[in-house]
Every structure is written in structure tokens, then in C-alpha cells.
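A.B. asks: Return a 3D structure for these sequence lines:
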Amino acid sequence: MVGAGDAGQPVGELAARLLGDPARAAVVQAHGGLWLGRERVLDAARPAPEGELLTISQPPDGRYAQAAITPEQVLYEDADLIVIDKPAGAYVEATPWDVGGHLLAAVGQLLARRDGAAPPLHLAHRLDRDTSGALVFSKNPEVNPRLQATFAHGEAHKQYLCRCQGAPAQDAYDLSTGHGRGAKGRFRVYPAEEVGRELPQGGGTVKAMRTRLEVLRRDGDSALVRALPATGRTHQIRLHMAHAGHPLLGDTKYGGPAAWRDQPLPYHLLHAELLRMPHPRTGQPLEIAAAPVWWG
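C.D. replies: Take a look at the predicted model:
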């Protein structure tokens, strides 16, 4: 909280004093990691008002991600849409600590280099930082309402590939549970009968979460599984695989191993391999396949 003695001081100077490192503070500010209340501050000279909360946001691992997209990573494009093959380890949009190192900006930069200017891009859906595969952006604001409705109402068929620890006993099965935040704000699985229950401390309600899982191949220490989510909950496939006793390789957050066959895994092995959806303007069916992954 900005006290009376610091009121009116430039935000950048306050951050440098709090961090004890002016050079580090300049890096944080350049990436958009300074906040007054709920507003990102991009001007280091802006005076800090008394009583406002100054937040300094930095990458959890101390490193700023780099995001770049090449023409070869474009899976589909027309006047309304562009679909890219998202690399693992890339954020899809701005984070509290970085206003620019993400794929929304990278796609805009690619189109600006090619066409001289970038259209107004909009994310149709999201993938976790470490999930790879087909990611859809709109290029035309006129199709945004229809595109958003396609994903919100389950009209987009999403197919994922993952590699999990161990081998599920059944060749195919359906999981139907609840989904919500736990006591510490982390997403977790709830029993299906708790769907609709109010969660404490403004955590919303328990939502339904449904996934079909199909085992494609068992490889002794792991299995290759196709996941077909019927709902679109945050971390859905990761949560359901862990709930089934077979967390994703590399998904240490939900109990998965950090290495596979003596090789460290910098990210979890989950890939959005196929997307089927109606075109938001014409209604014609689109089928977009991402490139194969090395672990598949």
C-alpha cells in the first residue's frame, strides 16, 4: 500500500526501492509487471497515489517467456480466422508479469510483417501454457459472437492426445465428476453429486466435468490416450487423468512425474491434435489437425 510518505513518487522509483535493484525494476516495468490496484502501469514516471496498492508481478520461475510464430505454424487461415499450431511452453495471452511475450502478440506480429498491419485479433479459446496444438484466433470482429457461441455451447469438437503414467485397465471409459476450486484456490475434482453446490469464500459453484478417454497404446511405463472433453473446464483433462490414477507425464502440479525414461520433461504431455467446428461465417464444417508430437 502506498503510504503518505511515498505518495506522488514515480511508480518506477518505488518499485526499484522495494526490489532493491533498479535494473531489475526496469525490466519488470518494461514487461508491464507493475500494477496500481487492478490497473497495469506502463509509465514508470506515473505518480503513485496514497492508499493505492502497488503490486510488482514477476514470472514464477524468474524467466520471461519468448513467443514467436512462423508461417509454417499456421494450420489454417482465411479472412475471418487464423489457426496456429501452438508450441508447448508459450502463454496464449498477456500475464500479470508480461504484457507482450505471448501468442496473441506473436500472431499479430507475424501478420503485421506479412501484410503491413495486424487485424484486431481475438482468442476463440485457450490452451494451458504447456499444452500444444490447434489454437484458434479470429481476425474479424464480426464473427466473434458466433465463434464464442461455438465454443461456449459445445459445437466445437476438441480431440486431445496425452501420455500418462502407467496404463489404464480399460480401453475406453467416461469420467463424469464435479469441478471447482479447493480451499487454497487450486482447481480440483469434486464428486458428481456435488455439482451445483456453492463453494466457500466466493469460489462459485461446483460445475459438471465430463471427459471420454480412449487408450490408444500401452507402452509399459506409460500409455498414449485420446481425450475427448464434453465440457470445457480449466485443466479438465489433467484433472481427470490424475483422478483416474494416471497423471500426465510432466504434470507435476497434479502428481505426474517430472521425467520420462531418464529425460526431464519441461512441460506436461498434452496436445490438442484435432479440432472440428462450423465456420463462424459460412457454417461450413472445418477440420483442423495439428502436427504430430514427438512423444506420440
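
A.B. asks: drop to CA atoms for contacts and neighbour counts, all remaining ones
C.D. replies: Noted.

A.B. asks: Next, count neighbours for Pro191.
C.D. replies: Residue neighbour count, defined by other Cα atoms under 10 Å, stands at 12 for Pro191.

A.B. asks: My read is that it contacts Gly180, right?
C.D. replies: No. In terms of Cα atoms under 8 Å, Pro191 does not count as a neighbour of Gly180; the distance is 10.5 Å.

A.B. asks: what residue lies at the spatial centre of this protein?
C.D. replies: Residue closest to the mean C-alpha point of the chain, counted by Cα atoms, centre = their mean, is Asp128 at 2.7 Å.

A.B. asks: Helix, strand, or coil at the nearest residue to that one once chain neighbours are set aside?
C.D. replies: Distances taken as Cα to Cα, 6 or more residues apart in numbering place Tyr91 nearest to Asp128, at 7.2 Å, with adjacent residues excluded. Following DSSP: H, G, I helix; E, B strand; the rest coil, the label given to Tyr91 is coil.

A.B. asks: now do Val28
C.D. replies: Three-state call for Val28 (three-state DSSP): helix.

A.B. asks: Here is the second sequence; please produce its structure so I can put it next to the first one:
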Amino acid sequence: MKRIIGAGPGAPTTGLTAATTPEKPAVRRVVVDEGSAGQRLDNFLLRELKGVPKTHVYRVIRAGEVRVNKGRAQADTRLELGDEVRIPPVRLPERAAQPAAPAREFPVVFEDEHLLVIDKPAGVAVHGGSGVSHGVIEALRRARPEARFLELVHRLDKETSGLLMIAKKRSALVHLQDQLRDRETGKTYAALVWGDWPDRLKVIDVPLVKFVGGDGERWVRPGRDGEDDAKRSISLVRVVRKTLRFSLLDVTIKTGRTHQIRVHLQQAGHAIVGDPKYGDFEKNRELARGPARFDRMFLHARRLRVSHPATGAELVLEAPLPPECAKLAAP
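C.D. replies: Below you'll find the predicted structure:
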């Protein structure tokens, strides 16, 4: 756990805030522990000073008010175990009290001292924000108060179920995120789509563009080659089986763009069953109200292949289809 050294002579402090009163913020000196070793200084401060605008955090770094081992440091300085970071007095904005996240555990697929992989249920956000007070990571931290470090390695949409990685050490977080960035992992999703998926369509190589719609929500649309902000996105599709109304697909992503699978399948003319954002709303409503009572999105992160962040051994992890999905997709 981080040690916080006194805000002034003879005034040791504990907790994340060293101010003697809310009106008088004070200097903090924080000793970097294993959970923060290797982190950039700017990211470390953004976590320590939750609620403070990024512009202000970078301003105090540029002004030299933040010191590492009593010397000036840059935003991209990598912190090392035992470093002492001087954090200047910063007044945190007053915010309405948020209800604490309820402690909750989730089905564990794999766990050791470096990594936790869970089977996330549909309908649960991975973290708080954007109108959601808390998610998986906050619930896990509450359920495991003794854990020194718990951070999301990647994200899943709230509506998506399946395998989610949480790092238990910063070294594991960096190693796994490097694998994701370098496309050295295999992430396969089960997706049920409307209609008869063409067997010949095995590769979708369509760039994607993120934008904010008139409703203020984040959306993604297919882009054009050469279009500003269009990022190349590749999904590999394999047909598992077909029924009278649906096609069950295995989709392996070679890139990890926001809403990639949802938009790729929709633009191919076969939206994901139950998708509330890009799907066929009339069919979804009919399915939810009919005998099946299926009222979620059928997208499930079912298989994950990564190298273990400490040993390098290949991990191949799987999460079976949730019962309601297995029933709907049955032959």
C-alpha cells in the first residue's frame, strides 16, 4: 500500500487526502509501491487526484510543482518502486456523494497472484462512468479490500458477457496490454445474428469511425479508406451453425475497436440479435415479448488466448454460453 508522508513538519497523514480540512488542501508526499511502479507520472497523478481536470494536472507538472525524489519531472516520467512523489495542494471539486459500490464477486475462470479472469454477466458495466455509478472493477475492489492492485486489462460493452481480464499487479497490466496492442492475443466472441450468414464472408476488413450523435451518445459507423479518423478494423468470421431464423458465428477480432463486432456484422446486413444500439429494434422487441423472453444482446466473449504475464506460458481460457443464449441458439 502507498505510504503518504506528512504534509508538513510533525504532521503525518493517512488516506488519500492529506488536507487538514477540506478548505485547506496541503502538500502530499507519496511513496510509490509495487502497484504503481512502472506507471507514467501523469497517469499516477490522474488516479491520485480523481476529479481534478486533466489540464490542471498537466499544468502543475509543467510548472514544476510536482517533484519526484525532490527533482522536477516530466509527464512521461516512469515511476520506480520507492520513489517519493510530491503532490502540490490541489482543491478537489465538490461532488454529490455517490453510493458505494456493493461488494460482489463474479464467476472465476482463472486466477493466480498476477491475473484474474472472470466470466462477466451481461448487463453489468465494467467500470463506473457515463451515468453508471459503479461496475465490475469497483465491486471487486469492494469485495477484496485486501487486494493491493486491481485494474482492468481491457473492456467489454455492458451488454456483452464473457471473459474479462483484471490485472493484480502493475507488471501484469503492462505486459497484457502490450500483448493486446501488438495483436498477440486471440479473442473470439460468439455472436447470434439475424438471417442466413453467407458462408463465403469470412473476413470483414472495414474501417470504423467513432462519433458523438445528436443524442450525446458515442456511436461508431463504417468509414472509407483514407477518411480522417477512420481506423482499419478486421474481424474473422466462422459459421458455427444455422437455424431457421439465426446464424451462430464465431468472430475473432484482429483489432480491438469500439463496437467493432456489432458494427461489422450490422453493416454486412446481419445485425446481432438483441443489440439495442445497432440492431433490428422491431425483431428484438418481438423476441423479448415472445415465448423465448430473450431480452439481452447475444454477444459473448467465449475464448481468450494470451501469454501469462509472468511465466510466458500460453493460456487458453473459455467461458460457455450463458443458458439463455445456449437455448436460443440450439439447433
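
A.B. asks: Can you pull the TM-score for these?
C.D. replies: Overall, the chain-to-chain superposition scores 0.70 on the TM-score scale (TM-score structural alignment, normalised by the length of structure 1); 228 aligned residues with a Cα RMSD of 2.6 Å.

A.B. asks: quick one: the residue nearest to Asp128 of structure 1 and Ala44 of structure 1, what's the gap?
C.D. replies: Distance of Tyr91 of structure 1 to Ala44 of structure 1, given as Cα to Cα, to the nearest Å: 25 Å.

A.B. asks: So for those two, which sits in the more crowded spot?
C.D. replies: Neighbours around Tyr91 of structure 1 and Ala44, counted as other Cα under 10 Å, are more numerous at Tyr91. The numbers are 24 against 19.

A.B. asks: check contacts around the more buried one.
C.D. replies: Neighbour list for Tyr91 of structure 1: Ala65, Ala67, Gly101, His102, Leu103, Asp128, Arg129 [criterion: Cα atoms under 8 Å, 6 or more residues apart in numbering].

A.B. asks: Next, the distance between the ends of stretch 43-54 of structure 1.
C.D. replies: With Cα to Cα as the measure, the first residue of stretch 43-54 of structure 1 is 14 Å from its last.

A.B. asks: oh, I was asking about stretch 131-141 of structure 2
C.D. replies: Stretch 131-141 of structure 2 stretches 20 Å from its first residue to its last (Cα to Cα).

A.B. asks: and if you look at stretch 83-94 of structure 1?
C.D. replies: Terminal residues of stretch 83-94 of structure 1 lie 19 Å apart, using Cα to Cα.

A.B. asks: Which residue numbers in structure 2 does it align to?
C.D. replies: Mapped onto structure 2 using TM-score structural alignment, stretch 83-94 of structure 1 covers residues 117-128.

A.B. asks: residues of the matching stretch that come out buried?
C.D. replies: Residues Val117, Ile118, Asp119, Lys120, Pro121, Ala122, Val124, Ala125, Val126, His127 are the ones in stretch 117-128 of structure 2 that count as buried (16 or more other Cα atoms under 10 Å).

A.B. asks: now do stretch 278-295 of structure 2
C.D. replies: Going by neighbour count (16+ other Cα under 10 Å), the buried part of stretch 278-295 of structure 2 is Tyr278, Gly279, Asp280, Asn284, Leu287, Phe294, Asp295.

A.B. asks: Out of the residues you listed, list just those in helices.
C.D. replies: When the buried residues of stretch 278-295 of structure 2 are checked against helices (DSSP state H), the matches are Asn284, Leu287.

A.B. asks: Could you give the residue range in structure 1 aligned to stretch 61-73 of structure 2?
C.D. replies: Correspondence between stretch 61-73 of structure 2 and structure 1 is not established for any residue, with TM-score structural alignment as the criterion.

A.B. asks: list the contacts for Ala44 of structure 1?
C.D. replies: Ala44 of structure 1 sits next to Pro10, Val11, Gly12, Glu13, Gln29 when contact means Cα under 8 Å, 6+ apart.

A.B. asks: now swap in Gln236 of structure 1 and tell me
C.D. replies: Gln236 of structure 1 makes contact with Met209, Thr211, Pro229, according to Cα under 8 Å, 6+ apart.

A.B. asks: Report the separation between the second one and Ala172 of structure 1.
C.D. replies: Right, Thr211 of structure 1. Applying Cα to Cα, the value for Thr211 of structure 1 to Ala172 of structure 1 is 11 Å.

A.B. asks: do the same with the first one
C.D. replies: Met209 of structure 1 sits 17 Å away from Ala172 of structure 1, taking Cα to Cα as the criterion.

A.B. asks: ranges for the strands of the stretch 51-200 of structure 1?
C.D. replies: 54-56, 74-77, 81-86, 122-123, 132-138, 157-165, 172-181, 187-190 (DSSP state E, counting those that start in this stretch).

A.B. asks: what range in structure 2 matches the last one?
C.D. replies: Mapped onto structure 2 using TM-score structural alignment, strand 187-190 of structure 1 spans residues 220-223.

A.B. asks: cool, and the fifth one?
C.D. replies: Here strand 132-138 of structure 1 aligns to structure 2 at residues 161-167, judged by TM-score structural alignment.

A.B. asks: check the fit of the matching stretch onto structure 1 and give the mean distance.
C.D. replies: In the superposition with structure 1, the aligned residues lie an average of 0.4 Å away from stretch 161-167 of structure 2, counting by mean Cα distance after the TM-score superposition for structure 1.
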